[in-house]
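>>> Predicted structure and sequence below. I'll ask about it afterward.
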Amino acid sequence: MAKVDNRPYGPLYRAVWRWHFYAGLVTAPFLLILAITGAIYLFNEEINDLSYPHLRFVEAAGMPMPLSHMMAAAEAHLPGAVTTRIDTPDAADRSVQFFMALPEGDSRRVFVDPYQAMVLGDLDYRRTLIGIADQVHGSLMLGETGDAIVELMACWGVVLTVTGLYLWWPADRFRLRGLLVPRLTAGGRALLRDLHGVVGFWSALLILFLILTGLPWATQWGNLLVGVMDATGIGYPASHRGYNAPTSTPTAKQAVGDVPWTLEPTPMPASQAPSGGHSHHQATGPATGPMDGSIGIDRAAAILAENGMEWPYRLSLPRGETGVYLAFTYPGQPQGQRSLYIDQYSGALLREVSYADYGWGAQAVELGVQLHMGNYFGLTNQILMLIPCIGIVVLSITGPWMWWKRRPQGKLGVPKVPGPAKLRNLVLITLGLCALFPLAGASPLAVLVGDRVWTGLTQRKANQIG
């Protein structure tokens, strides 16, 4: 039986290198963008504080005014606007943020001094540095198409990391220079290769963690994860979906938008208008606020306090006739998550759910989300997650740079075509990895077909010349 040649630069090595080359060349620009925008968003609170201190800080002076007074000031600041959400502050010297929907479909955030019910100013979040980074990181500002691209690139990022570790694995495990520490005096392509390999090795696990904890937000992979959790009973508790209250068609994400990941796919409970007192105020769209007969924002805040929910929390106002008041706490440590749904007419508590009620799968995802965003243990967490962002930036630059320096003039410089047996093994390995990521499942086949077609064309051209 012939001995398999798995030595560095042997057939298997060249096969892995070829796939790593293709994936890296295509994904590098996207991964670079995701790493930079992710690094910016890691420090969103600090950047916003430095950029807009006049909007975000106030002088603490006694007890805050009622929320209704603040909301009246915010809505008077933007005539015709409707309040959709209120973010109460987490410190005495912080302002209250009002999320406003404008008549023309635009949106603003209005900042109000809670002690004087005085408007400090407003901004369009989408045009701030953090807002732009947020949109680019999530969808490249291309909507659903961009979301799919981001998911695909993230999935291939996993494949790149795994194949990169294989390519790095040394034949001489006792050689440190160039493997665990770069040879800074090497210069040229050798230095680039060392930087690429060393940085990739030291940051690989954190890069994998960063990608895997970000994928729950992706449409296809996230939906698959939710389906698996629902089927196995390890996600949002089924016992809390109805909670003895009728539900409305939209999910929490559709109705409210920004909610904890576990709440996103859950159906919203519905408010019930009093018998004989049905409002004739018709909803005109998602920006429509509470209906006539609603208990009002101050009573909703009082009910929250009666149920032990104090500031800071995020309070979304009812939208339409069946909308509810939804308040949730969203601390950096998800063990403190708690959500309360209140009927806008009767003030009845329709549903209550906390982190302790989640299945262990949802708890793990929420924990991963907070670690991913650098929230769980403060500055140390932010710095820890900054490391893989820097690693991806270095890898996304040094990889294409190495290719550019080594490629033959006027040619793509693709690594040598592996033999059929090695190609078959590589296909099985790659398809096994990509089977975990549905959106990326078909892309290896597309790459294979494209690779074989390109190879056939170049060989035919070479034969014609010869």
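Everything's here; your move. Numbers count the residues shown, from 1 in each chain.
>>> When you work out contacts or count neighbours from here on, use the C-alpha atoms and nothing else.
Will do.
>>> next one: the helix or strand hosting Ile130 to chain centre, how far?
Taking DSSP states H and E as the criterion, Ile130 maps to helix 129-139. Its chain's C-alpha centre and that of helix 129-139 lie 10 Å apart, by C-alpha atoms, centre = their mean, to the nearest Å.
>>> in the helix or strand that it is followed by, what's buried?
The C-terminal neighbour of helix 129-139 among helices and strands, as given by DSSP H and E, is helix 143-168. For helix 143-168, a neighbour-count test (16 or more other C-alpha atoms under 10 Å) marks 146-164, 167-168 as buried.
>>> now stretch 217-236
Here stretch 217-236 shows 217-218, 220-222, 224-226, 229-230, 233-236 as buried, counting by 16+ other C-alpha under 10 Å.
>>> Please enumerate residues in contact with that stretch?
The contact list for stretch 217-236 (C-alpha atoms under 8 Å, 6 or more residues apart in numbering) reads 147-148, 150-151, 215-216, 238, 261-263, 265-266, 357-363, 437-439.
>>> Greatest separation within the buried residues of stretch 217-236: which pair is it?
Longest distance between any two of the buried residues of stretch 217-236 is 21.0 Å, between Ala218 and Gly233; criterion C-alpha to C-alpha.
>>> Below is structure B, check it against A:
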Amino acid sequence: MSVSPPQVDDVPARVSAERWSVVPLLRRLHFYAGVLVAPFLVVAAASGLLYALAPQIDDVLYGDLLRVPSATGAPRPLAEQVTAARTALPEGTVTGVLVAEEPDATTQVVFALPGLAEDYSQTVYVNPHTGQVQGQLTTWFGSTPVTTWLDGLHRHLQLGEPGRLYSELAASWLWVIALGGLVLWLVRQRTARRRVRALVVPEKGAKGVRKTRSWHASVGMWVLLGALFLSATGLTWSTYAGENFTAVLVALNAKAPALDTALPGTNGSGTTGSGAHEQHSTGTSDKTDPVDPATFDRVLTTARGAGLDGPLQLGVAGEPGSAWTAAQVDNTWPVRLDKVAVDPASAAVTARADFADRPLLAKLSSLGIQAHMGRLFGAANQIVLFLLAAGILTLIVLGYRMWWQRRPTRDDRSTPLGAPPARGAWQQLPLWAVIPGPLVLITIGWAIPLLGLSLLAFLVIDGLIGLARRTRQAR
């Protein structure tokens, strides 16, 4: 992978060899993509690096809420824990309970509270062994305030939906820059043996820009697959490319089946779908009457009897005629993400949706998103994401360093930065690339709209600049 501006010192010597080649176009595209998109990648990588450490940050900031001082004695009934949480927050309406698997973890009782923003809840943390309330936080899909803030920083720079364009633009170009840099470096090496060695380890004894370029290529090779993975998974839940991905899943009937929460013999209807944050969602309740706390114990017992082990999210029925839900929320491999709907009156299972029954693409999408968020493989997942982010940041620094090192320094040719590759590279494209080129660009532009639009904008602006310069030279 490479995010650097490609070098131009050897372009004149290779003009004849590249008379009909895609390499000059790749070089020019890689240069401008590296220069213009790298700032977006810096923000995405740096914020992603911080988000990968969110569980540890939570333990430091909220350890007194998330963990109990002493995990001794059998857990108290959920009814008792919910009652204690209600006493601490009498103005709220209970919408769900998160029952943890670890004995030292607190039970999280989730409330809908007037005045909170959409998708936000007030979570009360209860010691399951003593029934005492340890505190409360305003949460977003179960995430603590600091994790919510880091998530928003990574996804949209705390700017809301308009800010999501930055992360989608970075993900849209990351795979193009990565594969383009790989091709350019492979072309640069003359023998297969030299290519393999140059991609694995930096060149010994190299100095100046040659040393920087060698380190850039080697680091890029080590993070290549990870960068492609981050690009692909990031696009699946982006705004525009994500919509197209969802449309493909629907067309292929590959979306995860929704859990039917309608109770038999009633007019109620409803489903609960799946998404990036579904594991924390409990829904909202419009009920004005208080929920019977004993119902949580009945639903929990039924869910355990139905084979749902591990941490469970219990959700109160969102409307009359609907069932309660119990969903596994263990995103660590091997995942436990089965769900059941439970009749609160009879404590009978009315429907279920198991992870094993999801289509393959739905499974891969879910697992990919969890790995992207650093949850799938626990601490190992976090370490890999941390190294990937650090590697991408290193590549960007090396890329800009090469650009600086390639600047002319003679008194009569001194410039602040290196020159870009020559314009007009598209004229050197071979026929086999010219004929399918427009169709490929249209397809990519449809699937990844921000990539297509930004590429089109670059071509138009670059063409206008070239036309203006030719007109000025002619005069």
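Yep, it's here. Since we're looking at a predicted model, the values are computed, not measured.
>>> can you pull the contacts of the residue lying closest to Arg177 of the first structure once chain neighbours are set aside?
Of all residues not flanking Arg177 of the first structure in the chain, Arg183 sits nearest, at 6.0 Å (C-alpha to C-alpha, 6 or more residues apart in numbering). By C-alpha under 8 Å, 6+ apart, the residues touching Arg183 of the first structure are 177, 191, 194.
>>> how near is Arg183 of the first structure to Arg175 of the first structure?
From Arg183 of the first structure over to Arg175 of the first structure the distance is 12 Å, taken as C-alpha to C-alpha, to the nearest Å.
>>> again, but for Pro29 of the first structure
Look at Pro29 of the first structure and Arg175 of the first structure: by C-alpha to C-alpha, they are 32 Å apart.
>>> what's the mean deviation for the helix holding Ile130 of the first structure versus the second structure?
Following the fit onto the second structure, the mean deviation recorded for helix 129-139 of the first structure is 2.2 Å by mean C-alpha distance after the TM-score superposition for the first structure.
>>> Please, where are all the helices along the stretch 201-350 of the first structure?
Applying DSSP state H, counting those that start in this stretch to the stretch 201-350 of the first structure gives helices spanning 219-232, 239-242, 252-255, 297-306.
>>> What is the third one packed up against?
What that stands for is helix 252-255 of the first structure. Applying 3 or more C-alpha pairs under 8 Å, 6 or more residues apart in numbering; DSSP states H and E, one finds that helix 252-255 of the first structure contacts strand 267-269.
>>> if I've got this straight, Gly452 of the second structure is in a helix?
Yes: counting by DSSP: H, G, I helix; E, B strand; the rest coil, Gly452 of the second structure is found in a helix.
>>> Trace it over to the first structure, please.
The alignment partner of Gly452 of the second structure in the first structure, by TM-score structural alignment, is Gly441.
>>> How many residues are close by that match?
18 (other C-alpha atoms under 10 Å).
>>> likewise Arg126 of the first structure?
14.
>>> what about the residue lying closest to it once chain neighbours are set aside, how many neighbours?
The spatial neighbour of Arg126 of the first structure that comes closest, neighbours along the chain excluded (C-alpha to C-alpha, 6+ apart), is Ile132 at 5.7 Å. When counting by other C-alpha under 10 Å, one arrives at 18 neighbours for Ile132 of the first structure.
>>> between Pro29 and Arg175 of the first structure, who's got more neighbours?
Pro29 (15 against 11).
>>> isn't Ala327 of the first structure right up against Arg314?
Yes: if you go by C-alpha atoms under 8 Å, Ala327 of the first structure and Arg314 touch, sitting 5.4 Å apart.
>>> more neighbours, these two?
A count of neighbours by other C-alpha under 10 Å puts Ala327 above the other of Ala327 of the first structure and Arg314, at 25 against 20.
>>> Who's the closest spatial neighbour of that one, skipping the chain neighbours?
When the adjacent residues along the chain are set aside, Ala327 of the first structure lies closest to Leu315, with 4.3 Å between them (C-alpha to C-alpha, 6+ apart).
>>> what's near enough to touch the one you found?
Contacts of Leu315 of the first structure by C-alpha under 8 Å, 6+ apart are 85-87, 325-328.
>>> what about the spatially closest residue to Lys253 of the first structure that is not a sequence neighbour, how many neighbours?
Closest residue to Lys253 of the first structure apart from its sequence neighbours, by C-alpha to C-alpha, 6+ apart: Glu264 at 4.5 Å. The number of residues packed near Glu264 of the first structure is 20, by other C-alpha under 10 Å.
>>> For Glu264 of the first structure, list the residues it contacts.
251-254.
>>> of those residues, closest to Gly293 of the first structure?
Of all the contacts of Glu264 of the first structure, Gly293 of the first structure sits closest to Ala252, with 23.1 Å by C-alpha to C-alpha.
>>> So which residues of the stretch 251-400 of the first structure form strands?
267-269, 314-316, 324-329, 338-343, 349-354 (DSSP state E, counting those that start in this stretch).
>>> who touches the last one?
By C-alpha under 8 Å, 6+ apart, the surrounding residues in contact with strand 349-354 of the first structure are 240, 242-245, 269, 336-343.
>>> ok, 6 Å please
243, 337-342 (C-alpha atoms under 6 Å, 6 or more residues apart in numbering).
>>> Filter these down to the buried ones.
Buried by 16+ other C-alpha under 10 Å: 337-342, out of the contacts of strand 349-354 of the first structure.
>>> re the thing from before, out of the contacts of Glu264 of the first structure, who has the most neighbours?
Result: Ala252 is most packed of the contacts of Glu264 of the first structure (other C-alpha under 10 Å), 22 neighbours.
>>> Just give the nearest non-adjacent residue to that residue, would you?
Nearest to Ala252 of the first structure is Glu264, by C-alpha to C-alpha, 6+ apart, at 5.1 Å.
>>> next one: Leu184 of the first structure
In space, Leu184 of the first structure is closest to Leu191, 6.2 Å off (C-alpha to C-alpha, 6+ apart).
>>> picking up where we left off before, so what's the match of Gly452 of the second structure up against?
If you count contacts by C-alpha under 6 Å, 6+ apart, Gly441 of the first structure has them with 434-435.
>>> Repeat that for Tyr166 of the second structure.
Tyr166 of the second structure neighbours (C-alpha under 6 Å, 6+ apart): none.
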